[in-house]
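Participant: I'd like to go over a predicted model; first the sequence, then the structure.
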Amino acid sequence: MQFLCAPILGRLSDRFGRRRVLVASLAGATIDYLVLALTDTLWVFYLARAVAGITGATNAVTATVIADITPPDQRAKRYGWLGACYGGGMIAGPAIGGLFGGVSPHLPFLVAAALAGITLVLSASLLRETRPPGSNGSHAQQPGTAKRTAVPGMLILLAVFGIVQFIGQAPGSTWVLFTQQRLDWNPVEVGVSLSIFGMVQVFVQAALTGRIVSRIGETRAILVGIAADAIGLIGLALIASTWAMLPILAALGLGSITLPALQTLLSRRAPEQQQGRLQGTLASLNSLTSIIGPVTFTGIFALTRTNADGTLWICAAALYVLCALLMIRETCASRRSR
């Protein structure tokens, strides 16, 4: 549902304002978690999840607000901070869920509803509208507007964003399976490795992304991130000992600069009155890769685990070659058009 509705909500934020859409999304999340906490019926559970997907524009609208209030040369830093917030949530969320889930399977959802409700109240009372003055999205309805507002190279950048998000599903969906088979890790070792990776990623996005982008630019930062992540993935394919995981986690962590830099480049290219539309499209691509990525990479692992269990990492790293070629092509085309 988020894949289908995120672009619509992004366009609604261009037309009616960021604050309204964000408040509606947080209200949907709060209701969703309350229903999940109270229901014992499976179809109600799915219905609540569908409602949360329909109203799930918090990521897209938050990124749009950052684009509205941040000068272009500072966006990479703030998108890095935003990514660090997501990473912090991925570290703290499972711990909170496990802690309260040990008391009752309903309690984590009540805690989530309370947190979403607090965020809803804060957003409704403190957040000011950030949509650029005079922008109401009406341009999207005018004949011939699509041709006037088309941005050269945008489709290539969107393709790179989608591929990078798709590659990111490989560790998320197969980390436990692979490390248990290749390194014979137990659940504690798996959990520690994921926590270390999360902390490295938070540090890189919060402290390094803005500095790297400001020094070498978005395009080079994207290429550096692609190279670092590809090295980390190849390292996973070859890993033979637990200690070798530390430099691999460092490389994968450095690779996390790719998405904030790419998001910054995309936001620079998009007109100010279409920032919501752009971020909605990015959120939709993220959801799409979250649907097809786990099935693809776990399928590859299932087919190759007996004789070549590192194949999935080689396949993921090979996709980065395509990303690099697309980025180089887009950069050359952009320079020729100036």
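Facilitator: Thanks, I have it.

Participant: C-alpha only now, for contacts and for neighbours.
Facilitator: OK.

Participant: all strands for the chain, in order.
Facilitator: Counting by DSSP state E, the chain has no strands to list.

Participant: need the contact list for the closest residue to V35 other than its chain neighbours.
Facilitator: Counting by Cα to Cα, 6 or more residues apart in numbering, V35 lies nearest to A48, which is 6.6 Å off, once chain neighbours are set aside. Residues in contact with A48 (Cα atoms under 8 Å, 6 or more residues apart in numbering) are 31-33, 35-36.

Participant: again, 10 Å this time
Facilitator: By Cα atoms under 10 Å, 6 or more residues apart in numbering, the contact list for A48 reads 28-29, 31-36, 39, 42, 54.

Participant: M199: neighbouring residues, count only.
Facilitator: 18 (other Cα atoms under 10 Å).

Participant: any idea how far it is from L208?
Facilitator: Separation of M199 from L208 (Cα to Cα, to the nearest Å) stands at 13 Å.

Participant: for N286, same thing?
Facilitator: Separation of N286 from L208 (Cα to Cα) stands at 23 Å.

Participant: alongside the first one, take a look at this:
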Amino acid sequence: MNNQSISRLNWARTLQWRHILPVFFIVCTFAAGTAAVLPVLPFHIRGMGGSPFLLGVIISVEAMGQFASGPMLGQLSDRFGRKRVLIASQAVAAASLLLLALAPSITFILLARVLLGLTAGNIAVTAAYVADHTDAASRRQAMGILMGGAGVGGILGAGLSGLLSDTSLTAPILVAFGLVLLSILVTAFSLDDAPAAPRSNDKIQEEQPSFRSILASPGIRVLIVVMLCHFFAYGMYVSQMPVFLGDTFIWNGHAFGAKELSYLIMADGAINVFAQIFLLGWLGKYVSDRSLILIIFALISAGFLTAGFATTIPILFLAVLCVSMGDALAKPTYMAALSNHVPLERQGLVLGGAQSLVAVADIASPVLGGFILGYALYGIWIGAAVAMATTGALLAATLLPRESRAEA
């Protein structure tokens, strides 16, 4: 057996596929449900008289729910097991989608998105489940596979939304509801329900989900600040991109709408699958976390600038390629880097807490972006996103170590 075959065999054993594949499918179906809603949501809100600023507020309150729930869901999964917490959060997500489909006014849309935001911590729970079943050496690849499931789901969900949006703007939401119910069934029958690691009752009682405990490590503090810069810049862009394109971009002779947005989300999903399942594993052999983070910021900055000047569909797709590639590489890289700084029994707490802290950026960036676009200041909108990405790149270049090292 040659060295390449041995390497592949060891990689397959290390990754524990029997644990990772069910989570991949769960994330895929849940992401498909979320992606089915995204193309129609901005136009659904506009149809009820909502402004770009109001769209930003609705996205922001969803992030507020994530801020509140991240550490709590993570710690509960550390204590009671990933499966129970994941099923509970999926059930709340299903209820929020049903409420969104039946919403008679923007007030109910707001409430539905708050409920959905409360379930956002389930990403940290699935990531903690993957961390439970991988070692530090293979964790970034495993996180990439996990996020690749979100990319596959994004393609499927956006495709369904594009097909159904001509029927009505609520039809994709009802499909999303069904997909989340499917993810609950898969979770119930495919995951084990053991806590991350055995712990004493005294330790459980003493440990509370506090941001002080999450920020205890200097390495974690730096990573979270860099993540805040990334997600603030990305949030500025992605939350208002449908509004920007709807106002400025002509797609084959007609205005940019929900169907065209579904095409971009499908492209984003395809890029995510390629980057997270294939490209990330290859880069992991040659590139440190610090270097990869700098590449990520360069990609999203180039994408923001290209989107600002795009006048044709190929140039617009180039912008999506850069931004989507950068964001696809970012999520598993950040999660794996954080995971490698903490012991197994604190994975859920730290990953959930970090997600909650990053939600601060998701709260502020859509509102700021909506305020700027409310005055049609497109250049300032792009410039603010690029400036924040540049800040994150400078912090990563100066504060992160040149070689990534996992802490025990």
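Facilitator: Thanks, I have the structure now. Owing to the predicted nature of the structure, the values given are computational and were not obtained by experimental measurement.

Participant: neighbour count: N286 and L208 of the first structure, which is higher?
Facilitator: N286 (21 against 18).

Participant: that one reaches A159, doesn't it?
Facilitator: No - proximity of N286 of the first structure to A159 does not meet the contact threshold set by Cα atoms under 10 Å, at 11.5 Å.

Participant: between the two, what contacts are shared?
Facilitator: With contacts defined as Cα under 10 Å, 6+ apart, the residues shared by N286 of the first structure and A159 are Q165.

Participant: thinking again about what came up before, between the contacts of A48 of the first structure, which has the most around it?
Facilitator: Within the contacts of A48 of the first structure, most neighbours by other Cα under 10 Å means A29, with 28 neighbours.

Participant: which residue is nearest the centroid of the second structure?
Facilitator: What sits nearest the mean C-alpha location of the second structure, by Cα atoms, centre = their mean, is K331, with 6.8 Å.

Participant: just checking, what residue in the first structure corresponds to that residue?
Facilitator: With TM-score structural alignment as the criterion, the equivalent of K331 of the second structure in the first structure is L259.

Participant: run a quick neighbour tally on F189 of the second structure.
Facilitator: For F189 of the second structure, the neighbour count with other Cα under 10 Å is 10.

Participant: equivalent analysis for N186 of the first structure, please.
Facilitator: Neighbour tally, N186 of the first structure, other Cα under 10 Å: 11.

Participant: these two touch, right, it and T242?
Facilitator: No - N186 of the first structure is not in contact with T242 according to Cα under 10 Å; the separation is 11.9 Å.

Participant: what is in contact with the two at once?
Facilitator: With Cα under 10 Å, 6+ apart as the test, N186 of the first structure and T242 both reach T179.

Participant: what's the average distance for the longest helix along the first structure when superposed on the second structure?
Facilitator: What stands out as the longest helix in the first structure, according to DSSP state H, is helix 275-304. The superposed helix 275-304 of the first structure is, by mean Cα distance after the TM-score superposition for the first structure, a mean 2.5 Å from where its aligned residues fall in the second structure.

Participant: what sits against the residue lying closest to the residue nearest to the centre of the second structure once chain neighbours are set aside?
Facilitator: Nearest non-adjacent residue to K331 of the second structure, counting by Cα to Cα, 6+ apart: M147, 7.5 Å away. Residues near M147 of the second structure by Cα under 10 Å, 6+ apart: 24, 27-28, 31, 123, 127, 141, 153, 272-273, 275-277, 328-329, 331-332.

Participant: near L54 of the second structure, how many other residues are there?
Facilitator: With other Cα under 10 Å as criterion, L54 of the second structure counts 21.

Participant: how much space between it and R113 of the second structure?
Facilitator: From L54 of the second structure to R113 of the second structure the distance is 13 Å (Cα to Cα).

Participant: G47 of the second structure now?
Facilitator: In terms of Cα to Cα, G47 of the second structure sits 17 Å off from R113 of the second structure.

Participant: name the residue in those two with the higher neighbour count.
Facilitator: Legend: neighbour count by other Cα under 10 Å for G47 of the second structure and R113, higher for R113 (23 against 12).

Participant: that one: what's its closest spatial neighbour, skipping adjacent residues?
Facilitator: Leaving aside its sequence neighbours, R113 of the second structure sits nearest to E62 (Cα to Cα, 6+ apart; 5.2 Å).

Participant: repeat for S339 of the second structure
Facilitator: Leaving out its chain neighbours, S339 of the second structure is closest to Q347 (Cα to Cα, 6+ apart), at 6.3 Å.

Participant: that neighbour matches what in the first structure?
Facilitator: In the first structure, the residue paired with Q347 of the second structure according to TM-score structural alignment is Q275.

Participant: quick revisit: number of nearby residues for the residue nearest to S339 of the second structure?
Facilitator: Residues within reach of Q347 of the second structure, counting by other Cα under 10 Å, total 28.
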